[in-house]
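J.: Structure of the sequence below:
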Amino acid sequence: MALTTSSPVAPMLAKAVPAVPEPDSVEGGLSYEPKWDGFRAIVYAEPDGEGGIGAVEIGSRGSKMLTRYFPELVEAFRRLLPGPCVLDGEIVVPTGEPGTQRLDWEALSQRIHPAASRVKLLSEETPATFVAFDLLALGDESYLDRPFAERRAALEEFAGDLPDPIQLTRTTTDVDLARRWLVEFEGAGLDGVVAKPLAGGYAPNKRTMLKIKHHRTADVVALGYRIHKSGRGVGSLLVGLYDDSGRLLNVGGVSAFSDAKRLSLIDELEPLVERDESGEAVTGATDRSRFSGSKDVSFVRLRPERVLEVRYDQMEGMRFRHTAQFERWRPDREARSCTFDQLDRPIAYDLGDVLS
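T.: Take a look at the predicted model:
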């Protein structure tokens, strides 16, 4: 095949915009589709040499392979796919009874587990679904340079009639319908709407798509934590993002944990605590400001390996303007993928125009 796990492709990314854009805002028009709230996945279904499917691997947005965590999907790809291919899509876990189902992020997150026995049990109790939204290769032919309109047509022909657990995301060129989706689909646990240029090729690791979410979020790296003012548990997490030069910069804090969560975070973060040669936890201190006064600005350093999603309102320079809110852990994300270019930054506007 043109694309394999030995020469993997990085997924095409999306830039955040504040509202669903008009179709004529991009040359060639836009296609709209739901934004699924799951694990981004590139599926490599390789040939077996006899015309069928052989090895199947599931790559994540970063370098982490997800294959071992979703054995039910690997089996389904081998059984259901018409032939060798590379698909771009999202792994999700739906829960609830028919008619009241919604996406369950917690159930999905639990699938990233080191014990094979636990993975097997969860694959039976909370089976995953793969939602395909792009076709990157078919047989030994790469589709990366083809416009999305052509890739989508080929995807529908190739996978449009496949049964569960493989689904094909819906699309529309009707901007009014896309705006309805943004409002209506939130009730099912979806994350917003994505707009794709119909004439555009597949651009690995480039933010050529547009995403519209219900609120601003960012995936950040846990840098350390401060002890709560009570002396018990985690009071706040310090988080960071990588800049263009590869430096990991502190962008603010995350707080507002419940009493139980503060205590559990101490144990949860213990394996990541940096320690010196004597085994003592390494501490640091954030910069003081005129607002900090005598406040303790020291924190326990963590190895920058764990990613979390936070909700924020706006940026001020290179930092969150206010304390961010914890949304969830992101076990599918690599720390190095957490960069500033994911942030939704407001369009510059003259204060004089605001006041006039």
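J.: For the rest of this, base every contact and every neighbour count on C-alpha atoms.
T.: Will do.
J.: can you pull the buried residues of stretch 63-70?
T.: 65-70 (16 or more other CA atoms under 10 Å).
J.: how far does it stretch from start to finish?
T.: With CA to CA, to the nearest Å as the measure, stretch 63-70 spans 16 Å from end to end.
J.: Also this sequence, please, to line up against the first:
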Amino acid sequence: MPGGTRWEPKFDGFRLGAVVSSAGVRLFSRQRKDLTGAFPDVAAAIAEQVPAGCVLDGEVVRWSGERLDFDALQRRLTASPRTIGRLAEEQPATYVAFDLLAAAGNDLRSQGYGVRRQLLEELAKGWWPPLSLSPSTSDREVALAWMRELAPAGVEGVVAKGAAQPYLGGRRDW
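T.: Okay, here's the model as predicted:
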């Protein structure tokens, strides 16, 4: 892969872009559907911990014990606002960030993944749950171990990324 390969776990959740502005946070699906209302707990955490001018790419997941619970996430998409509030309290979601597309209002998509990842790691240093940073490694053996060890938790596999690769929205190049 361009610039060497980086691997990350592929979590079983909903992919969400998080746009942080001075007006607040909006969460969007891959199809550009606004899902902010379905995940108010995640939006509130991002608003509190991520500065305006940032755009994150990540996965919203729900842990139930040691396992991911995709069904709990799906319930949020069809629930009433009142029910969503209860679900957010009883079954909180976690946002796992794996890319940074903008920072301080600057578009980073043309930068290589390695640069964006370094900036994301810096940004995530002060985060606390429900925000988290996706693990990443350049060690193939670690990636293979993740495939074996994380599968029982509902992790679907690993994603390979080129460290020099720019962000190519709408394409599945990873």
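J.: which residues in the first structure does the longest strand along the second structure align to?
T.: Criterion DSSP state E: the longest strand present in the second structure is strand 94-103. Aligning strand 94-103 of the second structure against the first structure (TM-score structural alignment) gives residues 129-138.
J.: Run through who's touching that stretch.
T.: Here stretch 129-138 of the first structure makes contact (CA atoms under 8 Å, 6 or more residues apart in numbering) with 1-3, 73, 83-94, 142-144, 151-152, 154-155, 164-169, 202.
J.: just stretch 54-64 of the second structure next, same as before
T.: Outside stretch 54-64 of the second structure, the residues that reach it (CA under 8 Å, 6+ apart) are 11-21, 68-70, 72-73, 91-105.
J.: ok so, going back, how far away from the center of its chain is the longest strand of the second structure?
T.: 5 Å (CA atoms, centre = their mean, to the nearest Å).
J.: so how far does it sit from its counterpart in the first structure?
T.: Once superposed with the first structure, the aligned residues differ from strand 94-103 of the second structure by a mean of 0.2 Å; criterion: mean CA distance after the TM-score superposition for the first structure.
J.: which one is the most centrally placed residue in the second structure nearest to, not counting chain neighbours?
T.: Residue closest to the average C-alpha location in the second structure (CA atoms, centre = their mean): Gly58, at 1.7 Å. Closest residue to Gly58 of the second structure apart from its sequence neighbours, by CA to CA, 6 or more residues apart in numbering: Ala97 at 4.1 Å.
J.: Figure out the length between the terminal residues of stretch 24-43 of the second structure.
T.: End-to-end distance for stretch 24-43 of the second structure: 8 Å, by CA to CA.
J.: Which residue range of the first structure does it align onto?
T.: Counting by TM-score structural alignment, stretch 24-43 of the second structure corresponds to residues 55-74.
J.: In the second structure, which residue range corresponds to the host helix or strand of Val310 of the first structure?
T.: According to DSSP states H and E, Val310 of the first structure maps onto strand 307-311. Aligned by TM-score structural alignment, strand 307-311 of the first structure falls on no residue of the second structure.
J.: Take the buried residues of stretch 63-70 of the first structure and keep only those in helices.
T.: Mapping these onto helices (DSSP state H) picks out no residues; all lie outside.
J.: Where do the strands of the stretch 51-200 of the first structure begin and end?
T.: Assigned by DSSP state E, counting those that start in this stretch, the stretch 51-200 of the first structure shows strands spanning 53-59, 85-92, 94-95, 102-103, 129-138, 141-142, 166-168, 192-197.
J.: how about those in CSV, adding distance to Phe299 of the first structure?
T.: Shown next, in CSV, are the strands of the stretch 51-200 of the first structure (distance: least, CA to CA, whole Å):
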stretch, distance to Phe299 of the first structure
strand 53-59, 35
strand 85-92, 36
strand 94-95, 39
strand 102-103, 36
strand 129-138, 41
strand 141-142, 49
strand 166-168, 45
strand 192-197, 36
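J.: Stretch 115-122 of the second structure maps to which residues in the first structure?
T.: With TM-score structural alignment as the criterion, stretch 115-122 of the second structure aligns to 150-157.
J.: From Leu263 of the first structure, how far off is Leu30 of the first structure?
T.: Remark: distance between Leu30 of the first structure and Leu263 of the first structure (CA to CA) = 48 Å.
J.: So for those two, which residue has more residues nearby?
T.: Each of Leu30 of the first structure and Leu263 has its neighbours counted (other CA atoms under 10 Å); Leu30 has more, 27 against 16.
J.: so who does the corresponding residue of the second structure for the more buried one touch?
T.: The alignment partner of Leu30 of the first structure in the second structure, by TM-score structural alignment, is Thr5. Residues counted as contacts of Thr5 of the second structure (CA under 8 Å, 6+ apart) are 138, 160-163.
J.: Near the residue lying closest to Thr5 of the second structure once chain neighbours are set aside, how many other residues are there?
T.: Closest residue to Thr5 of the second structure apart from its sequence neighbours, by CA to CA, 6+ apart: Gly162 at 4.9 Å. Each residue near Gly162 of the second structure was counted by other CA under 10 Å, and the total is 19.
J.: What's Gly162 of the second structure aligned with over in the first structure?
T.: Checking TM-score structural alignment: Gly162 of the second structure goes with Pro197.
J.: okay but its match is in contact with Ala203, surely?
T.: No: Pro197 of the first structure lies out of contact with Ala203 (CA atoms under 8 Å); the separation is 11.2 Å.
J.: I'd assumed Pro166 was in contact with Gly114 of the second structure.
T.: No: counting by CA under 8 Å, Gly114 of the second structure stays clear of Pro166, with 9.2 Å between them.
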